[in-house]
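Q: Provided below for reference: sequence and predicted model.
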Amino acid sequence: MNEQVEVVNHPRFGRAFGEKHFMFKPGFIHLNQGSYGGYPRPVRDALRSVQDAVQAEPDSFVRYTYPAKLDKIRALLAEHLGAANQDEIVLVPNATTALNTVLRNLKYEPGDLIAYVQGTYGAIEKTVDYLVETTPAKSVLVPFDPTMDDDYALVESFRRVLQEHHGRVRVAIFDTIMSMPGLRMPFERLAHICREFGVLSAIDGAHGIGLIDLDIDRLGADFLTTNCHKWLFVPHACAVLYVASKNQHLMRSSLPTSHGFQPLPEILHKRQYMSPYEPPASMNPFVFQFSYTGTIDNGPPLCIPAAIKFRKEVIDFILRSLARDYNTFVNIAFISGALWARLSAQIYLELQDFEYGAEVLKKLCEKVAKREYVH
């Protein structure tokens, strides 16, 4: 019996793929997808289509068309991220905005602590410092050396800090993937420990969607954010903010506060406010707050379907780091007494690109040793 075998033509990844689908200038080797992203031509086309639609009828699009499309986008993201309830997901400009929204909405009492893991992204660590300056909260650091400690050491260190300050830690912040170096964290276990101790978990998944699997319902986190512009191939600026339904009452306002905010009755005093559009009676108040926070480029959030479609058709990829001044870029950071380089692997790269990056780094190290950087 003759069997018919279906032949599937998989895309040829590497430089030819990058030249066909992406828009980097000729000769540029992009080794830093993990910072500011880079999106393919089909997503660029979707972005321009949305921008044209906005300009065709600005008021109608912003007031009526965009909210309806945004609901469909949130449903698509909920399915992609394993969240059964799409009303637990809203879109914000970036992960820093998302975590600021969460941390600044929480109310802190004297004695409250904000815990965060050593190596937390700088902007978020500074946000914690700001809250220590402006609220009764204090901070507590979970020790972690990514060059020496393994997952077990981090989990035990995290548990030890929460145990030592049992009843005082209001919220704990940790990554899905640490920015520098590009290290996957045991965030699932850390979220579980937070539940054990009754601590709110705020997960910084800036490097998340499109890079690793995120099953939100199974994870059981209180708050999570993930940037769409890094690994999902969406234009700047667009990020997911997940807030579990049980915690949405804690999020009194979007950041910035805008038309969706509902003042307390004693403050409102029967005043009436104008809004760009009125939500349906069934709309979740939390979702409404984040549906419109001011005039933005409506394009990036509405490019999410095109980005997910592109990924499903052609992508299988990973990440590392970058080098500059040789028509490329490599991210360098001083960690635990040494310089570390993070290389971002992507489908538009080939082995020779990484060899080139290593050669450049070697040359730069030799120049530093010879003090050639001194002018």
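A: Cool, the structure landed.

Q: hey, let's count contacts and neighbours off CA atoms from now on
A: OK.

Q: The chain: strands as residue ranges?
A: In the chain, the strands defined using DSSP state E lie at 89-92, 113-117, 138-142, 169-175, 177-178, 183-184, 200-204, 223-227, 239-243, 331-335, 338-342.

Q: Serialize these to TSV and add fields for mean neighbour count and distance to residue 298.
A: Below are the strands of the chain laid out as TSV (neighbours: other C-alpha atoms under 10 Å; distance: least, C-alpha to C-alpha, whole Å):
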stretch	mean neighbour count	distance to residue 298
strand 89-92	26	11
strand 113-117	23	33
strand 138-142	19	37
strand 169-175	24	28
strand 177-178	22	28
strand 183-184	15	32
strand 200-204	24	24
strand 223-227	28	16
strand 239-243	26	13
strand 331-335	15	30
strand 338-342	15	32
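
Q: one more structure, for comparison:
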Amino acid sequence: MTSIDQSSPQTGGNNLPKFGPRLLQHFDFHPDYRNLNHGSFGTAPRDVRKRMRYYQDLSEAAPDKAIRYDFPKFIDESREAVAKILNAPTDTVVFVANATTGVNTILRNMTWNDDGKDVILYFRTIYGACGKTIDYVVDSGLEKVSSHEIDVKYPCEDSEVVSAFKAALKTCADEGKRAKICVFDTVSSLPGVRFPFEEMVKACKEASIISLVDGAQGVGMIDLNLSGLDPDFFISNCHKWLHVPRGCAVLYVPFRNQHLITSTLPTSHGYVPKSKQRNNPLPQSTKPVFVNNFEFTGTVDNTPYLCVKDAIKWREENLGGEARIKEYVNSLAKDGGKKVASILGTEVLDNKAGTMSNCAMTNVALPLSAEEASAASEWITQKLLQEYKTFLPLYMNEGRPWVRISAQVYLDIHDFEWAGQTLLELCTRVKKGEYLGKQAGSY
């Protein structure tokens, strides 16, 4: 990929810099650290983080003026900017700290029927914290709601995912239960593959089921058109693939469902009680109740929310905009995954249609047995951090060890080649039994 000509469509022309290591000058990684796990925590360029410090300085210079009067205007500008790239009305999007907070906000605002028949559907590959959120809702629901896990075995075709969902609906009905809401990803975490969320939203509509799309790995990585998709709820982390400082996520609630979301997490001044009048000490607002509710949720540092517009502008001016970025990172993930698999003598996790790999992360099988990988996983992780100055998520899928690698604008194919050689070396060391020796210390 680094051989692509500067003026080609993939690199944008117009004197835009080529993607790859030369863009590291915009980030503050340690010179010895190679970030191959952008999918976990993301990162923000230096210029955007400078804007965050600017907003923080405003709040120190005149706290009441900044927090009460200036920040709401900046948040509105960021809502408008992110709504534009999501193709959604501005007043359907607000910000929360992260996707897990968004999932919690939606599920904790749900009301469950007293007959105890309501069911929350979710897939086996749900993000762990969101799975535990469902567990909490069920545990604290006074037996009004239960959950049902939908099993999918990767790799699988998109149609198999939808079929598994429909089979779960039938199972619930056969048990005298009523599926009320289904939680599913845009791109799942482990394995890091694209989920057929468009087909799932459609299937939910056909079954009159509420769709809750966990797009934690979404905005900035894959194309999203929320007006066309029309989910019931959608959350996406801006601090992962949109280069916004941590932590910031966009929460989309279409107008038809905003009456269902009465409280933020935590409940704050924007809440409108049903039983009594309470004073709101913040400046009077003419904004919709939903928007006003999420504007202030207590004294926290929400300056990352203000940076969304700055990050989008930075990506446009320095990287050529959303389409160019997505084309590069998705192509790099595909090509990089093949390169790593070739070095390891294994394979990339994908289905026959190739749709699972249509994202900016790739998953490659490790040349280890399940027993070796399970026994040596912590050793491998510590060696990656201590000796190789990087991190790669390791996980088991269908009894086989895999590794997830993230593509990003500051990486190129040589980084994936390095990752492949590093993993090959570590796997060789595992097979020699090195992990059985003295345990590595803390990083």
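A: Noted; the coordinates are in hand. None of these values were measured; they are calculated from a predicted model.

Q: Give me the TM-score for this pair.
A: After superposition, the two chains reach a TM-score of 0.92 (TM-score structural alignment, normalised by the length of structure 1), with 361 aligned residues with a C-alpha RMSD of 1.7 Å.

Q: that older thread, any chance of the strands of structure 1 in TSV, plus distance to residue 10 of structure 1?
A: Formatted as TSV, the strands of structure 1 follow (distance: least, C-alpha to C-alpha, whole Å):
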stretch	distance to residue 10 of structure 1
strand 89-92	33
strand 113-117	41
strand 138-142	45
strand 169-175	33
strand 177-178	29
strand 183-184	28
strand 200-204	34
strand 223-227	28
strand 239-243	30
strand 331-335	31
strand 338-342	28
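
Q: Nearest to residue 160 of structure 1 among those strands would be which one?
A: strand 138-142 (8.7 Å; C-alpha to C-alpha).

Q: Give me the mean distance between that closest one and structure 2.
A: Superposing on structure 2 and averaging over aligned pairs (mean C-alpha distance after the TM-score superposition for structure 1), strand 138-142 of structure 1 comes out at 1.0 Å.

Q: Next, the angle from that strand to strand 169-175.
A: Orientation check (axes from the mean of the first three to the mean of the last three C-alpha atoms, to 10 degrees): strand 138-142 of structure 1 against strand 169-175 gives 40 degrees.

Q: Report the central residue of structure 2.
A: residue 216 (2.1 Å; C-alpha atoms, centre = their mean).

Q: Residue 245 of structure 2 -> structure 1?
A: Counting by TM-score structural alignment, residue 245 of structure 2 lines up with residue 235 in structure 1.

Q: my guess is its match contacts residue 300, does it?
A: Yes: the pair residue 235 of structure 1 / residue 300 is scored as a contact, 5.2 Å apart, by C-alpha atoms under 8 Å.

Q: Need the counterpart of residue 98 of structure 2 in structure 1.
A: Matched to structure 1 by TM-score structural alignment, residue 98 of structure 2 sits across from residue 94.

Q: Next: residue 234 of structure 2.
A: Per TM-score structural alignment, residue 234 of structure 2 is aligned with residue 224.

Q: and that match, what does it touch?
A: 202-205, 241-243 (C-alpha atoms under 8 Å, 6 or more residues apart in numbering).

Q: nearest to residue 45 of structure 1, of those?
A: Residue 45 of structure 1 has its nearest neighbour among those in residue 241, at 25.5 Å by C-alpha to C-alpha.

Q: OK, contacts around that closest one?
A: Residue 241 of structure 1 makes contact with 89-92, 95, 98, 223-226, according to C-alpha under 8 Å, 6+ apart.

Q: and the nearest residue in space to it that is not next to it in sequence, what does it touch?
A: Residue nearest to residue 241 of structure 1 in three dimensions, not counting chain neighbours: residue 225, with 4.5 Å by C-alpha to C-alpha, 6 or more residues apart in numbering. Residues in contact with residue 225 of structure 1 (C-alpha under 8 Å, 6+ apart) are 95, 98-99, 203-206, 239-242.

Q: What distance do you get for the closest residue to residue 243 of structure 2 other than its chain neighbours to residue 377 of structure 2?
A: For residue 243 of structure 2, ignoring the flanking residues on the chain, the nearest one in space by C-alpha to C-alpha, 6+ apart is residue 44 at 4.5 Å. Note on residue 44 of structure 2: its distance to residue 377 of structure 2, by C-alpha to C-alpha, to the nearest Å, is 29 Å.

Q: what does stretch 310-323 of structure 1 contact?
A: In contact with stretch 310-323 of structure 1 (C-alpha under 8 Å, 6+ apart) are residues 10-11, 30-34, 42-43, 182, 211, 232, 328-332, 341-347, 357, 360-361.

Q: Show the buried residues in these.
A: 30-34, 43, 182, 211, 232, 328-332, 341-347, 357, 360-361 (16 or more other C-alpha atoms under 10 Å).

Q: what's the equivalent of residue 333 of structure 1 over in structure 2 in contact with, if anything?
A: Mapped onto structure 2 by TM-score structural alignment, residue 333 of structure 1 lines up with residue 395. Counting by C-alpha under 8 Å, 6+ apart, residue 395 of structure 2 makes contact with 190-191, 401-403.

Q: Let's see that with 10 Å instead.
A: Counting by C-alpha atoms under 10 Å, 6 or more residues apart in numbering, residue 395 of structure 2 makes contact with 190-191, 363, 365-366, 373-374, 377, 401-404.
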